[in-house]
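J.: quick one, what's the 3D model for this:
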Amino acid sequence: MSLNNLISNIEKKLSNLLSSYQNLNDKNLKLEDENKKLTSKIEDNSQIINSLNDKIKIMSISKSVDVSNNDIKQTKLKINEYIREIDKCIAQLNN
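T.: This is a model prediction of the structure:
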C-alpha cells in the first residue's frame, strides 16, 4: 500500500470514529435529560406518597375518637391532639 492509501484509510477510520462519538454523545445527552425528568418524577411521587401517608395517619386518629363519649374535656383533648398531628403534617409538607 502506498502512503496515500494509508492516509486515506486513516482519515476514513477517523471520520467513522468521530461520527460514532457524536452519535454516542447525542444519545448520552438524551439519556441524561431523561434521567433528570425521571428523577424529578420520583421526587414528586415521593411527596405525594408522604402526603397520603399523613392523611392516612390523620384518618386513623380521627377514627379513634369515641363518638358516644360525651365528656367534653376528653373531646377537647382529642381535638388538640389532632391539631398537633395536623401541624406536624403541615411542617413535613413544607420541608
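J.: from here on, just use CA atoms for contacts and neighbour counts.
T.: Will do.
J.: show me which helix runs longest in this structure.
T.: In the chain, taking DSSP state H as the definition, the longest helix is helix 3-63.
J.: and this one, please, so the two structures can be compared:
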Amino acid sequence: MQEYENNPIFGHSIHSRMDQEILKSSLNGLERKILVLLNEHKGLKNQLKTLQGENQDLRQSILLRDDQLSNFKNQVKITKIVDHIHPEDSEVSELKRKVDEYIKEIDKCIAYLSK
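T.: Below you'll find the model as predicted:
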C-alpha cells in the first residue's frame, strides 16, 4: 500500500494501517458488488435470449393460426356456395361432390399443419 501514500488521486496520504484496512475492505466490497452485477447482467442476457426465442416461436404460431383461420373462412364460403346449389341438375350434383371432397382435403391439410 505504500504506492498509495501521498498519491494525489486519493487526495490525502494514507497514514495508518487502519486507513489501509478500511480502503482494502472498501475495495473488496466494491469487487463483490461488481461480481454480483456481472452475474446478474449475464443472467439477464440469457433470459433476454430465451424470451426472444419464445417471442419468435409465438409469432410463428400466430402466423400459422392466421393461415388456419383464413382456411376456415374459405371453407365456410365454399360450404355456403354448395348449400345454395340446386341438386336437380346432375352436373351440379357432381360439382357439389367435388367441392365436398375439396373441403375434406382442406381439413386434412389443416389437421396436418396443426401437428
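J.: so after superposing, what's the score?
T.: Here the superposed chains carry a TM-score of 0.69, computed using TM-score structural alignment, normalised by the length of structure 1; 72 aligned residues with a Cα RMSD of 1.8 Å.
J.: onto which residues of structure 2 does the longest helix of structure 1 map?
T.: Counting by TM-score structural alignment, helix 3-63 of structure 1 pairs with residues 23-83 of structure 2.
J.: just checking, what packs against the longest helix of structure 1?
T.: Under the contact definition 3 or more Cα pairs under 8 Å, 6 or more residues apart in numbering; DSSP states H and E, helix 3-63 of structure 1 sits against helix 72-94.
J.: show me what the helix it packs on is packed up against.
T.: If you count contacts as 3+ Cα pairs under 8 Å, 6+ apart, helix 72-94 of structure 1 packs onto helix 3-63.
J.: ok, I42 of structure 1 to I49 of structure 1 distance?
T.: Distance, I42 of structure 1 to I49 of structure 1, using Cα to Cα, to the nearest Å: 10 Å.
J.: likewise S19 of structure 1?
T.: S19 of structure 1 is 45 Å from I49 of structure 1, where distance means Cα to Cα.
J.: please apply the same query to I86 of structure 1.
T.: Going from I86 of structure 1 to I49 of structure 1 by Cα to Cα gives 16 Å.
J.: ok, the two, which is more surrounded?
T.: Higher neighbour count among I86 of structure 1 and I49: I86, with 16 against 12, using other Cα atoms under 10 Å.
J.: ok, the nearest residue to that one once chain neighbours are set aside - contacts?
T.: Leaving aside its chain neighbours, I86 of structure 1 sits nearest to I58 (7.2 Å; criterion: Cα to Cα, 6 or more residues apart in numbering). Contacts for I58 of structure 1 (Cα atoms under 8 Å, 6 or more residues apart in numbering) come out as Y82, E85, I86.
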